[in-house]
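A.B. asks: the sequence isn't on hand, but the structure is:
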């Protein structure tokens, strides 16, 4: 009886949510604003739909560390400064698990540049300043985001240790919930890694195109900012969130070259 109720609830909630905007409201400084729809209704529908798709769903309460990670990662999943260039509505549907956890894999890198190109500026140099300010905002928050992810990795380790020692005296569903929460955390961390790669690639694509369209000396500062960001991208692809050089999850690799020859005269080398 429980399953039909769960299905009907999911369908009812999904129908209700389809009638309204899925993009999460934001408050000051682009931070997520509290919302019953986005904090209660959509996650409830998402849990039900995830279970129907056969994905692990945990009913563990979130730890403070997990809440912190979700709050800090969220800004990398959306782009409040550029509205739809990373599809904020689909991000919210994915965050709440109403749609499968890989929608973002279909994003294409030209959207940021397209937004930048159609935005009216008094000076073409301002577009370089815009890209530079967006990268700087990411660089300012990446260290604390990495620290928050590292803390969650440690929580998952502590859960595993605790269950190994206490599991025999706990209800049978504790092990399933532990595995499901580990799956959820790993999937969310993997999403952050994809989002960070997407941001870097979008900035990189934009700078390449700006160099051809409106070449200016400001491009050097943007390239240097991208070089700094590439260090975090490489660490994220290695799953090195704790700064110890040890991969904590299965990862990949990325090669990020500079577009410039750095010589004494700082000559800009335009793409051929």
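C.D. replies: Structure received. Fair warning: this is a prediction, and the values are worked out from it, not measured in the lab.

A.B. asks: contacts, neighbours, all on C-alpha from now
C.D. replies: Will do.

A.B. asks: which parts of the stretch 51-200 of the chain are helices?
C.D. replies: Taking DSSP state H, counting those that start in this stretch as the test, the helices found in the stretch 51-200 of the chain are 64-77, 88-95, 110-118, 125-166, 173-213.

A.B. asks: put this next to the previous one:
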């Protein structure tokens, strides 16, 4: 985990802010991005305060335009794909902004599958179609996110190169710059981790659908999943493999790629 120095906030203050935040869930805007509102602003502030209390890297520097958009685009991957109760959505959002440690949320591989079956539906075709749509939507969002992350990392490199040349910077300025670079990298590491977990959850759902309600609709669902798996690999070159572990995120065990469960004749 990346540690930062600086003053520690009183734990009662953090607890009070967390209790206020848990009263509701965040508002979602267009295209799955967090809506611009005073409520979401409060959540972001609470996340920074609580993260500082836990010793994580937190920067108070203003975000660049690319950094702002990067955080908006990360929203899709850091929030649950399946339907959740309002309280669980609030907890997931608090985790997204680091008001709670990421370890609170267990990796329930079956949750996506179970949620699709719990929802009312007339035909199994709709369940396969929903799986295909979710996997395809995730896959389409990865290339622009990867390109944006690369731009942010280029700007971070420029920021770091400028540090030795700026004589007016003090120790706090240097610390803020280092923390922002750490924040950006850990955000991308988190998205990469969650994108991989999405693939695992979707494949679990597809494998179980084939046993529970086999049908020809499994073929396009398999194709959509293969599309997502291919696009997810675009995130691999951005950071070293151990980035998630360095950021304090749960690192999944390395496993061999799962075989395709549907083969079209």
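C.D. replies: Structure's in. What do you need? Since the structure is predicted, the reported quantities are computational estimates derived from the model, not experimental observations.

A.B. asks: report the TM-score for the pair.
C.D. replies: Here the superposed chains carry a TM-score of 0.83, computed using TM-score structural alignment, normalised by the length of structure 2; 250 aligned residues with a C-alpha RMSD of 2.7 Å.

A.B. asks: still on that earlier bit, possible to save the helices of the stretch 51-200 of structure 1 as CSV with distance to residue 14 of structure 1?
C.D. replies: What follows is the helices of the stretch 51-200 of structure 1, written out as CSV (distance: least, C-alpha to C-alpha, whole Å):
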stretch, distance to residue 14 of structure 1
helix 64-77, 22
helix 88-95, 10
helix 110-118, 28
helix 125-166, 30
helix 173-213, 21
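
A.B. asks: got a markdown table for the ones you listed, with distance to residue 43 of structure 1 and mean neighbour count too?
C.D. replies: Listed next are the helices of the stretch 51-200 of structure 1 as a markdown table, based on distance: least, C-alpha to C-alpha, whole Å; neighbours: other C-alpha atoms under 10 Å:
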| stretch | distance to residue 43 of structure 1 | mean neighbour count |
| --- | --- | --- |
| helix 64-77 | 13 | 18 |
| helix 88-95 | 8 | 20 |
| helix 110-118 | 28 | 17 |
| helix 125-166 | 20 | 17 |
| helix 173-213 | 13 | 19 |
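
A.B. asks: of those, which is nearest residue 11 of structure 1?
C.D. replies: helix 88-95 (14.4 Å; C-alpha to C-alpha).

A.B. asks: who does the closest one touch, helix- and strand-wise?
C.D. replies: Contacting helix 88-95 of structure 1 under the criterion 3 or more C-alpha pairs under 8 Å, 6 or more residues apart in numbering; DSSP states H and E is no other helix or strand.

A.B. asks: which part of structure 2 matches that helix?
C.D. replies: The aligned range for helix 88-95 of structure 1 in structure 2 is 89-96, by TM-score structural alignment.

A.B. asks: off-centre distance for the matching stretch?
C.D. replies: Centroid separation for stretch 89-96 of structure 2 versus its chain: 11 Å, with C-alpha atoms, centre = their mean, to the nearest Å.

A.B. asks: residues in contact with that stretch?
C.D. replies: The contact list for stretch 89-96 of structure 2 (C-alpha atoms under 8 Å, 6 or more residues apart in numbering) reads 22, 24-26, 43, 47, 75, 78-80, 100-102, 105.

A.B. asks: how about 10 Å then?
C.D. replies: Contacts to stretch 89-96 of structure 2, defined as C-alpha atoms under 10 Å, 6 or more residues apart in numbering, come from residues 18, 21-27, 34, 40, 43-44, 46-47, 50, 71, 74-75, 77-80, 83-84, 86-88, 98-105, 187, 190.

A.B. asks: quick one: that stretch to structure 1 mean distance?
C.D. replies: The superposed stretch 89-96 of structure 2 is, by mean C-alpha distance after the TM-score superposition for structure 1, a mean 1.8 Å from where its aligned residues fall in structure 1.

A.B. asks: tally of neighbours for residue 13 of structure 1?
C.D. replies: 19 (other C-alpha atoms under 10 Å).

A.B. asks: residue 10 of structure 2 versus the counterpart of it in structure 2, what's the distance?
C.D. replies: In structure 2, residue 13 of structure 1 lines up with residue 17, judged by TM-score structural alignment. To residue 10 of structure 2, residue 17 of structure 2 is 11 Å away according to C-alpha to C-alpha, to the nearest Å.

A.B. asks: any residues in contact with both of these two?
C.D. replies: Common contacts of residue 17 of structure 2 and residue 10 (C-alpha under 10 Å, 6+ apart): 49-50.

A.B. asks: go ahead and confirm residue 185 of structure 2 touches residue 245.
C.D. replies: No. Applying C-alpha atoms under 10 Å, one finds residue 185 of structure 2 not in contact with residue 245, separated by 11.9 Å.

A.B. asks: which residues do these two both contact?
C.D. replies: What both residue 185 of structure 2 and residue 245 touch, as defined by C-alpha under 10 Å, 6+ apart, is an empty set.

A.B. asks: one step back: could you say which helix or strand contains the match of residue 13 of structure 1?
C.D. replies: Element membership for residue 17 of structure 2 (DSSP states H and E) is helix 11-21.

A.B. asks: for that helix, give me the average deviation versus structure 1.
C.D. replies: Relative to the matching residues in structure 1, helix 11-21 of structure 2 has an average distance of 3.6 Å after the fit, by mean C-alpha distance after the TM-score superposition for structure 1.

A.B. asks: spatially central residue for structure 2, please.
C.D. replies: When C-alpha atoms, centre = their mean is applied to structure 2, the residue found nearest the centroid is residue 78 (2.7 Å).

A.B. asks: what sits against that residue?
C.D. replies: Residue 78 of structure 2 makes contact with 92-93, 95-97, 187, 190-195, according to C-alpha under 10 Å, 6+ apart.

A.B. asks: make it 6 Å
C.D. replies: Listed by C-alpha atoms under 6 Å, 6 or more residues apart in numbering, the contact partners of residue 78 of structure 2 are residue 96.

A.B. asks: same question, residue 189 of structure 2
C.D. replies: Residue 189 of structure 2 makes contacts with residue 244, as judged by C-alpha under 6 Å, 6+ apart.
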